Structures are given as structure tokens and as C-alpha cells.
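Novice: Let's see this in three dimensions:
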Amino acid sequence: MVDYDVLIIGAGPIGMACAIEAKKAGLSYVIVEKGALVNSLYNYPVFMTFFSTSQRLEIGDVPFVSINPKPNRNEAVEYYRRVAEKFSLNIHLFERVEKVEKAADGLFDIQTAKRNYRTKYVIVSTGFYDVPVLMNIPGEDLPKVTHYYKDPHLYAFQRVVVVGANNSSIDAALETYRKGAQVTLVIRGKEIGSYVKYWVRPDIENRIKEGEIKVYYESTLRSIEPESVHIDTPEGPVVLENDFVIATTGYTPDFKLLKNLGLELSGDAANCPVYNPETMESSTKGFYLAGVVCGGMDTHKWFIENSRVHAVQIFEHIRSLQS
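Specialist: Here you go, the predicted model:
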């Protein structure tokens, strides 16, 4: 017995786009999501602004109307919730997929934390925001350390060290500074990251130039203590009194989950899942990949705006198999 034609792992924008295409194709489907709807976006900083325009974040031909040309996190979360309502998408939230196996009859057996499914096709669209890249230094597990920056108010009037050079780091540095925090940036490279949003770059450069935000370039944290941090800099070790560390050091796909699902990985530095770029089918027939997860460690390769097409590619291929 087949429960659904298609099971989609991940209720982010691309997983939802896949569900919409399944409905168009007349296929039964279910989305299984370990957290909330658009869980990664939910965990973004509260006041984050997207690099993309609202039009380029649209799915299902549903207009995304925002106050400004570039929408913020709150507008996006609301938009995708309304899309889910409009299409009455079949979504099982807070249900983690634990195992996928292909049976002898060609169908997939999927085990989750709550139930079992059998499907003809599986689509993985799990993003990359779940597993932070750790610094692997003493004190990283202290309560004052976070790899997920949310709201600047927590850091008002505190001594904050922000680790990283790209958008998450720069946003955290600027927002906490404007709530009265004493902010120090620790950057491994020689300059601010090349991916920093063009309208934000002048702001951070001017704050650094005026000495309002201190920065250590070509530097790394050596260790974290309850009331201080130890930094290795080109001029030698530095010890700073410190209340909080925001370590926005990047994120990776959940490679453990991908391996448990039976996906083949490239094995190189990017560690991308292996797939056909024309059909998005993995090395296992009937098992597809969609969205940011396709980039492996290269998390700057795929975004909502350029991976929406994956849903169309997948269902064009499924239709061709059924004709």
C-alpha cells in the first residue's frame, strides 16, 4: 500500500514549491518537517532584511507584497504561511524523518519520529541552517555563546564579541551596537566579507572607521571564559572582558541526516549530494534533491530565488516517467 505518491522532507519555501507542483501534477503528497513552517526562516534574526526583492522570493505564482523593495524576515514568514493556507498544503510539522529505505518493489519506506510512510518518490529539501560550524575551542559551550543571533535587545549595554565577516555577523554587530552594546568584531580574513549586502557595507565600514565598533582582522578566538575571551591577533594574544559571544561562523547541511537517508555525497571539499542537474534526481532512482541542500558546504550557491526552478524540474521528470 502506498500512502502518498511523493513525500517531501522539509517545509521551507522550496519544499512548499515542490508540494504545489505535486498538486498541479495531480499527485498525492505530504511534507514532513522537523520544526515549524519555514523553520530556517523562523530562526533568522528578527529584523533581518533579505538581499532579494519580494518578487524573487515568490512561489506558486502568489504575489509577495512588502512595504519596502526588499522584504524582511517577518514579512517572509507571514507570506509563506499564507501560501500554505492558499494551497491547503498537506504539512506534518514537528515530525523528524529518521530513515529512508528503498524496498525491493521500488517504493520507499520512510520512518519518522511519529509514524511510517510508503511513497513512490522522495524529495529532500532540508536547507543548511541546522548545523553551525563550530570553532572547536575551550568555552564554546558556555551559556554566553550562541551560534544563532536573534534579537539585539538581549545584548543592550553588554560587552559583545561577534565572530565572522559576512551578513549574519555584520548585522549582529550593527544591531547590537545600536542597542548600546560595546561591540568587537573578530574576523579571520583581512577585510569584511565580499557577500555583505551593498547597502550595509558603508555602515559597518564607517562604524569601524569612527572607532564605534572595534575589529581584529586576521584573528581568531583561542578560548572563551565566563567573563573574558582570548584572541590570537597578528600583534599577539589579546584578552578582552566580555559578556556575550555571537559566533556566526557559518552553517552546513545535516550531513548525518543525508547519509542516513542513503544519499551519496561527492566527498570533496563541498561534499555536495550527488544529483542530475537536469532532473534533480539523486544517485537513487526516484529520490530527488531541491534547494539549498544541493550545494553542500557551498552555502552561497543556491538561494530561494535561483532554486525555485528545482520543483519544476523534478515534476517534469516525474511526469516523463509516468507517460
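Novice: contacts, neighbours, all on C-alpha from now
Specialist: Noted.
Novice: can you give me the strands in the stretch 101-250 of the chain?
Specialist: 108-112, 116-124, 131-132, 145-146, 159-163, 182-186, 214-216, 220-225, 228-233, 236-241, 244-247 (DSSP state E, counting those that start in this stretch).
Novice: Show me the one of the ones you listed that comes nearest N260.
Specialist: N260 lies closest to strand 108-112 among the strands of the stretch 101-250 of the chain, at 11.0 Å (Cα to Cα).
Novice: can I assume Y79 sits in a strand?
Specialist: No: counting by DSSP: H, G, I helix; E, B strand; the rest coil, Y79 is not found in a strand; it is helix.
Novice: Please report the distance of it from F315.
Specialist: Distance of Y79 to F315, computed by Cα to Cα, to the nearest Å: 24 Å.
Novice: Before we compare anything, build this one as well:
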Amino acid sequence: MRSVGSMQLVLLVALTSTATGLHIPLEVEQPPAIITLTSGPIIALPFDKTITIRCEARGNPPPEYRWTKDSEEFVPPNITTDHTDGTFVLLDKHLVTFQGKYRCYASNKLGTAMTEEIELRVPSVPKFPKEVNVPIVVKEGEPITLECNPPEGVAPRQIYWMTLDLMHIDQDERTVEKDYCCFVAFNKIIIVQKTAMAVMVTNLKHGNESDDGGNSTEAPPARIPSMLLPSGVQTEKVLLMGENLQLECISQGYPTPTMSWIKMGDKLPLRTQFNNFGKLLSISSVDESDSGKYMCKAHNSEGEAVHYIDVIVEGPLCLTNLK
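Specialist: Predicted structure coming up:
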């Protein structure tokens, strides 16, 4: 019983020292405590020559280390000798075979410390499927939607629209270009390109294809606005307190509609920002006062179209102890 009590005392001192920052002399026996580890997931990029997975613990007696991979015992490859702890290094030519979830254990006679799982991902280079470039024909004045549908890849990813000569397509109230390319950047390093899409605009007066971006001597017929995004009359947006709210409405019509926003029965908060020529409404760090019904309105000389969005801001979940 005395030895058990002694062990409990050592454990208590070790835990207290971690919480309060007290220094425990090295000669005092201590159970292992993890002090350095690699946080996951680890994404192995094509240019990485080595991947280091770290695990270091303190304790007295000095801890011994072991690893598991996908819940099975794993012996790290003996390719480095400059680490006396549980750290090991993988070479790039071996990375694919070492993909999986790792866990480090540091043990001495007083106990064992265990890390959370460290996931190693070795993604392949994302690729768009091969497509036939058939020109998309659209009547002058009508809207058209071009879809990118990027391949799966390591987040984060960014999408860029450019012309065939790699000129960035600036966003404006309406965008006119002959050729469009979708580029997707993964981790800002890997960039993949979708097959270019050609758009041909039919001239209303002569019925032939225009090669000057859709400009002709005869104006398209006027059209009342309608919503392209979102669809329907009303949608709902639910988010937690502190998150950032983004609402987007995209319309069609001629002349090009102007977009405006209101909050029904209330004023928009001072944190509200409008981007993409009024199509995108953003509110940072929302709270319960930002809940309510928002309306976007597209209007031109022919009329208007509206869409309502119910915004629901929920507070943090409260857990009650049940006896």
C-alpha cells in the first residue's frame, strides 16, 4: 500500500507542475509527459524531400518510445541517427507506402503518455477529366453560366478564371470574353487547368456569330430581372455566433440589373460590407442581433426581382450535468 501511495504522490506532483509551472528536480521520478509532437494532418507535397514526424517526452526514468500506424504496431525506418527521442524521418520515395494515421507512445515504469493520431496524407496531383471543347452558343443579351467543377484535392483551394493567354478576368457587372479557362490552385502550389471553354454570341440583327465580345449595332431586347442564384423565393442560412455571414445574389436581365440589400424591419449593421458589385453581402463576427430576414433586390428599367434569406444565428450549446 505504501508503494501505491508513493506512486500517486509522484503523479500528483507531476500533474501539478504542469499546471502551475513548478520545476521538479530531475532526480525525482516522473511519469512521461509529451512535450513535442507533430500536429496533423501532414500533407506531403510533390516537392517535399523528407517528412519529419516528431514525438518527444520528458520523464524520469527517460521514456522509451513506440509507434502505431493505423492501430497496428509500427517500427519507424532506421534512416536517421540524430534523434534520441521518438522522432523519425521519411524519404520522399517512400511516402506513398507510409500514408496513414500514426500514434506515439512514451513509457517508463511510472506510466505511458500517448499522443493524438497524426495523419500523413500523400495526395496525388488533381486532374480535370478530358473534355471536348465545343463552343457554347448564346443569344446576345442572354445570360450564361460556366461551371468549373474542380477535382478533389488537398484544401485549401482557390479558383481563378483567366483567358487563354493567361490574362486574369476581372469581375464587373457583366463579363464578356471569347475564351474562358478555369484554373484551380491547391495549397497555392499545385495548379491544374480545365479545358478552355469558347463562348460564341449570336448577333440578333443578322443571326450570325459575333467575334467582338457580343457588341452589335442593335441592342438586345429589354428583359425584366430574374434571379440566377439563389433559386426560389426564399432560402435559409444558419450559423453560429462569431462566424462570418456571406449572402450572395446573382441576377439576369437587360439592362444589367443593379443589386441592393435590406434587412427587413431593421438597419444593416455597420460591419456590413458589399463586394462583387453589390452581389455579395458580408457581415463579420455575427451575433444574435444579426438574425432576421434579409432581402436582395435586382432592379433595372423594366422591373425588379427579389429574394428573401432567413438568417438564424445560434449561440453556443450549453451542456447540463444530469444527476
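Novice: Report the TM-score for the pair.
Specialist: The TM-score (TM-score structural alignment, normalised by the length of the first structure) is 0.19; 109 aligned residues with a Cα RMSD of 6.9 Å.
Novice: before we move on, the earlier item: of all the strands of the stretch 101-250 of the first structure, which one is nearest A84 of the first structure?
Specialist: For A84 of the first structure, the closest of these is strand 116-124, at 17.8 Å, according to Cα to Cα.
Novice: Which elements pack onto the closest one?
Specialist: Packing partners of strand 116-124 of the first structure (3 or more Cα pairs under 8 Å, 6 or more residues apart in numbering; DSSP states H and E): strand 4-9, strand 108-112, strand 287-289.
Novice: what's the most buried one of these?
Specialist: Per-residue neighbour counts averaged over each of these give the maximum for strand 287-289, namely a mean of 26 (mean count of other Cα atoms under 10 Å).
Novice: so what does that strand touch, helix or strand wise?
Specialist: Partner elements for strand 287-289 of the first structure (3+ Cα pairs under 8 Å, 6+ apart): strand 116-124.
Novice: Just the buried positions in the strand it packs on, please.
Specialist: Buried residues in strand 116-124 of the first structure, counted by 16 or more other Cα atoms under 10 Å: Y117, R118, T119, K120, Y121, V122, I123, V124.
Novice: can the residues you listed go into CSV with extra columns for distance to S320 of the first structure?
Specialist: As requested, those are exported to CSV (distance: Cα to Cα, whole Å):
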residue, distance to S320 of the first structure
Y117, 24
R118, 21
T119, 18
K120, 14
Y121, 14
V122, 16
I123, 17
V124, 20
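Novice: Tell me the spacing between I231 of the first structure and L174 of the first structure.
Specialist: Counting by Cα to Cα, the separation of I231 of the first structure from L174 of the first structure is 21 Å.
Novice: Please apply the same query to I110 of the first structure.
Specialist: In this view, I110 of the first structure and L174 of the first structure are 44 Å apart by Cα to Cα.
Novice: that older thread, mean neighbour count, the strands of the stretch 101-250 of the first structure: which tops it?
Specialist: strand 159-163 (a mean of 26).
Novice: So which elements touch it?
Specialist: Judged by 3+ Cα pairs under 8 Å, 6+ apart, the packing partners of strand 159-163 of the first structure are helix 167-177, strand 182-186, strand 244-247.
Novice: okay, the angle between that strand and strand 236-241?
Specialist: Interaxial angle of strand 159-163 of the first structure relative to strand 236-241 (axes from the mean of the first three to the mean of the last three Cα atoms, to 10 degrees): 140 degrees.
Novice: before we move on, back to that, minimum distance to M16 of the first structure: which of the helices and strands packed on strand 159-163 of the first structure has it?
Specialist: helix 167-177 (25.0 Å).
Novice: in the closest one, what counts as buried?
Specialist: Those buried within helix 167-177 of the first structure under the rule 16+ other Cα under 10 Å are N167, S168, S169, I170, D171, A172, A173, L174, E175, T176, Y177.
Novice: could the helices and strands packed on strand 116-124 of the first structure go into a markdown table alongside distance to H92 of the first structure?
Specialist: Shown next, in a markdown table, are these (distance: least, Cα to Cα, whole Å):
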| stretch | distance to H92 of the first structure |
| --- | --- |
| strand 4-9 | 10 |
| strand 108-112 | 11 |
| strand 287-289 | 19 |
